[in-house]
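Enquirer: Quick one, fold the following:
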Amino acid sequence: MTMGWTPERDVVLLAGTPAGGGQDRPARALLAILAEQGLVGAPMSLVNIPGRGGGNAWDDLARHPGEAHRLAINSPTILSNRALGVSGLAWDSLTPLCNLYTEHLAFIVRPDSSITDAAALLRRLGTDTAGLPIALATAIGNANHIALAHLTRHAGGEVGALGIAVFDSARDAIAHVLAGHAELGVITAASPVPELTAGTARCLAVSAPARMEGVYAGVPTWREEGVDLVAGPWRGVIGPAGLSPEQSAFWEEALRAATAGEAWREELARRHWSDTFLTGEALRGFLREEDASMTDALRELGLLRESPPG
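Expert: You can find the predicted model right below:
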């Protein structure tokens, strides 16, 4: 670990979703490993600030420039929020520290759903777009929404007619489906594992590049179903603006060490996460590319509502 700077007091890690949500899960896993391996040398705690797909947590960071004891989980919504005019906060006005992983999407229904398979879902999206109630997390215009729009366009449906209920947590979106309020859920693959295991939900397809393992072993990819769709949100760690090079270096090294061991590898496998760890200029280049491609996708799919604020 670098000796140029070390934490001098308690550290807070923010998650922009409720407990059990897509940003909460990596936060808890990281905190456990950082503590177990003694990589920080100061107490760390988790604070959940849900809302706007993580936007409320990132706004909190923006109010604490130079505060290296306050970090947050990062996700693609930081890009889509700005592209859609939901937020004026740009990712590069904060300090990205690392990318952790990418998780692909599961398209789930109730076991007794009349949507029997992926082909049936495509038919429904093409012929009855507005009549299909859908639940997703965590924000309009996020990776889940873009993937759903891609499928709808492929099926010949009207993207603007999609009937979507948005939740701060994938767990809430799943509950909405199971309660019968939505017919389809589009959520990260880790989220419905308990329901898929128990048989209270059924997965039609996943947006992974190849077949997944565990409860997803028998589930086709969208590519197998004739749709060129590989998609899913990434998660990272981001800090406030104004961190010194020494502070950024400390956190990059701590996060690299935490994700290099067997405990993190086991977490990746258990959660169906794909390792996409990046730091430094490689991370910033990745975020620049993601920002441009997401803006293009939102515009092409009719989801871009206004130009990003200057």
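
Enquirer: CA only for contacts and neighbour counts going forward, please
Expert: Noted.

Enquirer: Would you map the strands across the stretch 1-150 of the chain?
Expert: Taking DSSP state E, counting those that start in this stretch, the strands of the stretch 1-150 of the chain run over residues 11-15, 44-48, 70-74, 95-103, 105-109, 133-137.

Enquirer: got the contact list for Gly163?
Expert: Going by C-alpha atoms under 8 Å, 6 or more residues apart in numbering, Gly163 touches Thr129, Ala130, Gly131, Leu132, Pro133, Ile134.

Enquirer: compare with the first, here's sequence two:
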Amino acid sequence: MLRTLLSLLLPAWLALASFAVAAGQPPDAECLVPSKPGGAMDLTCKLAQLGLRNQPSVPQLKLSYMPGGVGAVAWHTLGSQRRSEPNTLVAFSGGSVLNLARGKFGKASVDDVRWVAAFGTDYGMVAVPASSPYKTLGELLQALRRDPRRVLVGMSGTIGSQDWMKMALLVSKAGVDPRKMRFVALEGGGEQFVAMQAGHVQAISGDASEALLYAGRGTVRVLAVLSEQRLPGLLAGVPTAREQGYDVVWPLIRGVWMGPGVSDADYRRWVSAFASMEADPEFARMRAEAGLYPFSRTGDALTRYVKQSIADYNRQAAQFNLVRER
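Expert: The predicted model follows:
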């Protein structure tokens, strides 16, 4: 798994980074995680860090964290105070794009940043503690149908977020009004699993790559993955929601963007580095170990994809009469 690679590679790199700081030479490049450590955004930056380490055109990445507003704090910080930094990347996901579409970043638009690369796709999932009485997705949804307030669901973000949308689509298939769901808004996937393991929530709506970090510990039961077909590897035994009679598929891309004031030359340098990274068979192996699946868009192609995704998300939100925030 990717965390095994990280346990081997990161200590040595961190030692070099510490030496550089001590010598008054800060690291040259940064991948900013817009959430707390332990979730899929963290995983995105770590995968970029490992994948780019042999790309000579760009400096090595260090990771830093800027949680808040489910990505809004990082978005506005880079868009205003740090808009021209040539070597700062920010992780994003399909959930970030959904938040942008729904107005959760204020008046921000897709053109306010520079979209660099998307280098993998993930899928939604639903999980409960291993000790939960719910053994299948159907059992969980039927419990919610009997009493929507009975199960407290942990999710990243509030009403209209991607985790909320995934559960809304599922419970609506079971005949439940999504507005009656009882949920706790948390900051990132890592916090979701911590809250569930502490007994603060009885289920979580999250992502498959996050589940991979916890499913092998025997404390989590993944009830369904929201993919077209079963996923390989550790989650191979987990049925899709479709298999269980609930036709919901939720893919989400993972990648990085940069501030709007970055020069064309620096922007193209990073776009080219990611394009080379994604063509490397070694990166394909690391991506698979991270629980992500092939998806490649860089530069202008990614920008067009994000714009189309925003239109698609807005159509989905209209199903639940969600009003765009202003």
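
Enquirer: hmm, back to that, nearest to Ala249 of structure 1, out of the strands of the stretch 1-150 of structure 1?
Expert: Closest approach to Ala249 of structure 1 among these is made by strand 95-103 (8.6 Å; C-alpha to C-alpha).

Enquirer: what span of structure 2 lines up against stretch 180-191 of structure 1?
Expert: The alignment of stretch 180-191 of structure 1 onto structure 2 (TM-score structural alignment) spans residues 199-210.

Enquirer: so how far does the matching stretch reach from one end to the other?
Expert: This stretch, stretch 199-210 of structure 2, spans 18 Å end to end (C-alpha to C-alpha, to the nearest Å).

Enquirer: Any buried residues in it, and which?
Expert: For stretch 199-210 of structure 2, the buried set under the neighbour-count rule, 16 or more other C-alpha atoms under 10 Å, comprises Val201, Gln202, Ala203, Ile204, Ser205, Gly206, Asp207, Ala208, Ser209, Glu210.

Enquirer: As CSV, the residues you listed with distance to Gln316 of structure 2 and secondary structure would be great.
Expert: Formatted as CSV, the buried residues of stretch 199-210 of structure 2 follow (distance: C-alpha to C-alpha, whole Å; DSSP: H, G, I helix; E, B strand; the rest coil):
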residue, distance to Gln316 of structure 2, secondary structure
Val201, 26, coil
Gln202, 26, coil
Ala203, 23, strand
Ile204, 21, strand
Ser205, 17, strand
Gly206, 18, strand
Asp207, 19, strand
Ala208, 21, helix
Ser209, 23, helix
Glu210, 24, helix
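
Enquirer: Please convert these to a markdown table, extending it with distance to Ser172 of structure 2.
Expert: Converted to a markdown table, the buried residues of stretch 199-210 of structure 2 look like this (distance: C-alpha to C-alpha, whole Å):
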| residue | distance to Ser172 of structure 2 |
| --- | --- |
| Val201 | 21 |
| Gln202 | 19 |
| Ala203 | 17 |
| Ile204 | 17 |
| Ser205 | 15 |
| Gly206 | 18 |
| Asp207 | 20 |
| Ala208 | 21 |
| Ser209 | 25 |
| Glu210 | 24 |
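
Enquirer: Going along the chain, name the helices of the stretch 101-250 of structure 1.
Expert: All helices of the stretch 101-250 of structure 1, identified by DSSP state H, counting those that start in this stretch, fall at 118-127, 143-155, 170-178, 193-198, 245-258.
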